[in-house]
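Asker: Generate a structure from the sequence data that follows.
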Amino acid sequence: MKTPLKVSLTLLGISILSLPIAEFGWMVAQRPPQSNLEKTLFEGINYRREFQPLPRPVMLHIIAIDLTAPGIKALVTPGTTASDNRELKARTSSEFLQEFKLQVAVNANFFYPFAEESPWNYFPHSGDLVNAVGLAISNGNSYSSPESGWAALCLMADRAQIVANGKCPKGTMQAVAGNVMVVTNGKPLISQPGTADSEEAYSRTAIAIDRTGEKLWLILVDDKQWLYSEGVTLAELAQIAIRLGADAAVNLDGGGSTTLVVDTPAGATVLNSPAHTKIPMRSRPVANHLGFYARPVRSP
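Answerer: This next block holds a predicted model:
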């Protein structure tokens, strides 16, 4: 027969073990619903959420930005100079948005070092020093060099350009890089080096622009969440961008880095379901980000 002490210890043990399960369940409950939604967020910035049940569940998040709209201004995470040549302090997209008082932000370049062993054993944490891979420019200051074979998004005052060689033209104020272009001249382009994951359904972050360079789309797809959202291949990502009207699109860092955050009256709000260390709604600290300033929507 168990003594009261043993019963109490057993119940305490069960309670402690159940806490991670309860926390995981709470995080799952915070995910955006599997439903379609369209909304104007700011002047010149619209948001669309799409749920696609086939060929696998996919949650798609699209931000459309009119770069010519009054008040629209881009910002890439500024680089830093450190004694070990690390360029950036890792931040989550929410931390980036709040620190620079932006209205919209997403993750950007691939980066290193990176490790993800378990929910409690990973690198980087916020504040750790890391490096971006490929070109990175913030406010006209280039702090990460182009990577051979990698493409870059180049942002001037009111227009954008995606360059396959990763080298932006003179006058570029902000720039981020991705491992491969997925659309060029309005057609899919995925048969390039650096696309080993092209056949794998995966979390994606991509940037697309129209032929004029005046309209830009941020495209994010969630993954690693069975029956909720299971990602897309690069070929499927290309078709999504083309459907939007893209002339060019580049694939940025994805996986657990994929995060879309916007400014709301309640503060920084994540619109997708990131899965850092495979935990839904947990945001990953990453090297750099692409954000936008915008004005509130004018009342009718």
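
Asker: contacts and neighbour counts: CA atoms only from here.
Answerer: Will do.

Asker: In contact with R159: list those residues for me.
Answerer: By CA atoms under 8 Å, 6 or more residues apart in numbering, the contact set of R159 is 67-68, 212-215.

Asker: Just give me the closest of these to A152.
Answerer: G213 (13.6 Å; CA to CA).

Asker: where do the helices sit along the stretch 201-300 of the chain?
Answerer: Counting by DSSP state H, counting those that start in this stretch, the segments of the stretch 201-300 of the chain that form helices are 234-244.

Asker: ok, which stretches of it are strands?
Answerer: 204-209, 215-221, 248-251, 260-264, 267-270, 289-293 (DSSP state E, counting those that start in this stretch).

Asker: Quickly compare those strands and say which is most buried.
Answerer: Of all the strands of the stretch 201-300 of the chain, strand 248-251 carries the top mean neighbour count, a mean of 31, counting by mean count of other CA atoms under 10 Å.

Asker: chain center to it: distance?
Answerer: With CA atoms, centre = their mean, to the nearest Å as the basis, strand 248-251 stands 14 Å off its chain's centre.

Asker: what separates the closest residue to A241 other than its chain neighbours from V221, distance-wise?
Answerer: Here the nearest residue to A241 in space, its sequence neighbours aside, is A208; by CA to CA, 6 or more residues apart in numbering that works out to 6.5 Å. Between A208 and V221 the computed distance is 14 Å (CA to CA, to the nearest Å).

Asker: Now show me the structure for the sequence below, then we'll compare the two:
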Amino acid sequence: MLNKYKMVWAMTLAYALLIGCKKDEAAAQAPVTLKSPLTQRLLDSAGVMAQVFSDTLFEVSPGIKETDIHYLSREGYSMRAFILEVDVNHPNILLQAGTPYNATAYAMQTVPDIAKYMEKPDYRVMAAVNADFFNTSTGEPRGIYVKDGKVLKTTWANARSATFIGVLKNGKPYIGDRDDFVAKQNDLEDALGGGPMLVRNNQILTQTDLSVEPRTGVGMNEQGKMYFIVVDGRSFYYSNGCTITQLGQMLKACGSTIAVNVDGGGSSTFMIKHPLADVWQVRNRPSDGTNRAVGNAWMIISR
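Answerer: All right, here's what the predicted structure looks like:
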């Protein structure tokens, strides 16, 4: 009799599991109503998404929108991406190089701590991402470095340090390569180095680095929109990372006609001033398990 009850219980459990699996499968296959136009662009043209599980869209502050996407990659892996769309034509928006302790000396701080040293009552840090690669012992950036109109570093550590993101003295953002820096350095208010160029003249560039990692990238178009993207990685069930080619495909799909890769891995940090609470929130999951101290960051300021 006991064996009979065990058999009935096992059959019931197996049936429940089967029904549960079918429900999960049906839910995974059910169409999702996309909330963000950026998600639709990525799904249509980036070539990296097989399916979108969910997305969110909200305004961080006037001129700054955030899109978060949970998707299945073409390779069959779970992925999370976080995107800031920033209207740099907005009169209250300013892009500024963030440095540890808001100083020019080399050092390291987490992105939220860098924001604390830059924030003023009429000068609010609304969002930020990590920026250039750096020496993990000293905080010295691998690429060039300009802050408050002062050119502090003009050398590049290696071939990978090939680009920069800057703000001209007229307030306009600028992305270029080493040759562009030579031509523009005296016109720059702020500038931080970057890695490989991903998109130029609206064309995706060929890359030799095929590694899959957490990534941070920055792009812009000619209409005054900037795109800051972080793709999480190194966590199989949560998010697995991407190549820099895929990062370029995503930035181009967003609308970038020029885009660069910046520091990634455990440095990848995507932070906002949350619109529902006056606190800074790191929205992604840095792969170190905690916020890494970095050499510099890009701050989106509301004045």
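
Asker: Report the TM-score for the pair.
Answerer: The TM-score (TM-score structural alignment, normalised by the length of structure 1) is 0.73; 234 aligned residues with a CA RMSD of 2.1 Å.

Asker: sorry, back to before: let's have the strands of the stretch 201-300 of structure 1 in CSV, adding distance to A22 of structure 1.
Answerer: As requested, these are exported to CSV (distance: least, CA to CA, whole Å):
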stretch, distance to A22 of structure 1
strand 204-209, 28
strand 215-221, 26
strand 248-251, 35
strand 260-264, 25
strand 267-270, 21
strand 289-293, 32
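
Asker: Tell me which of these lies nearest to T195 of structure 1.
Answerer: If we rank those by CA to CA, the stretch that ends up nearest is strand 248-251, at 9.9 Å.

Asker: The closest one vs structure 2, average distance?
Answerer: With mean CA distance after the TM-score superposition for structure 1, strand 248-251 of structure 1 departs from structure 2 by a mean of 0.5 Å once superposed.

Asker: Now do that strand: which elements does it pack against?
Answerer: Other helices and strands packing on strand 248-251 of structure 1, by 3 or more CA pairs under 8 Å, 6 or more residues apart in numbering; DSSP states H and E, are strand 151-155, strand 160-163, strand 174-178, strand 180-184, strand 204-209.

Asker: and the shortest one, which stretch of structure 2?
Answerer: Spelled out, that is strand 160-163 of structure 1. Aligned by TM-score structural alignment, strand 160-163 of structure 1 falls on residues 173-176 of structure 2.

Asker: Same check on stretch 234-244 of structure 1?
Answerer: Stretch 234-244 of structure 1 corresponds to residues 244-254 of structure 2 when matched by TM-score structural alignment.

Asker: With structure 1 overlaid, report how far the matching stretch is off on average.
Answerer: Mean for stretch 244-254 of structure 2 is 0.8 Å (mean CA distance after the TM-score superposition for structure 1).

Asker: remind me, longest helix of structure 2?
Answerer: Assignment by DSSP state H gives helix 2-29 as the longest helix of structure 2.

Asker: What residues sit buried inside that one?
Answerer: By neighbour count with 16 or more other CA atoms under 10 Å, helix 2-29 of structure 2 contains no buried residues.

Asker: Tell me what angle the helix or strand following it forms with helix 244-254.
Answerer: Scanning forward in sequence from helix 2-29 of structure 2 by DSSP states H and E, the next helix or strand is helix 37-45. Helix 37-45 of structure 2 and helix 244-254 are oriented at 120 degrees to each other (axes from the mean of the first three to the mean of the last three CA atoms, to 10 degrees).

Asker: A235 of structure 1: neighbouring residues, count only.
Answerer: 18 (other CA atoms under 10 Å).

Asker: Would you check that it makes contact with S191?
Answerer: No. In this structure A235 of structure 1 lies outside contact range of S191 using CA atoms under 8 Å: 9.7 Å.
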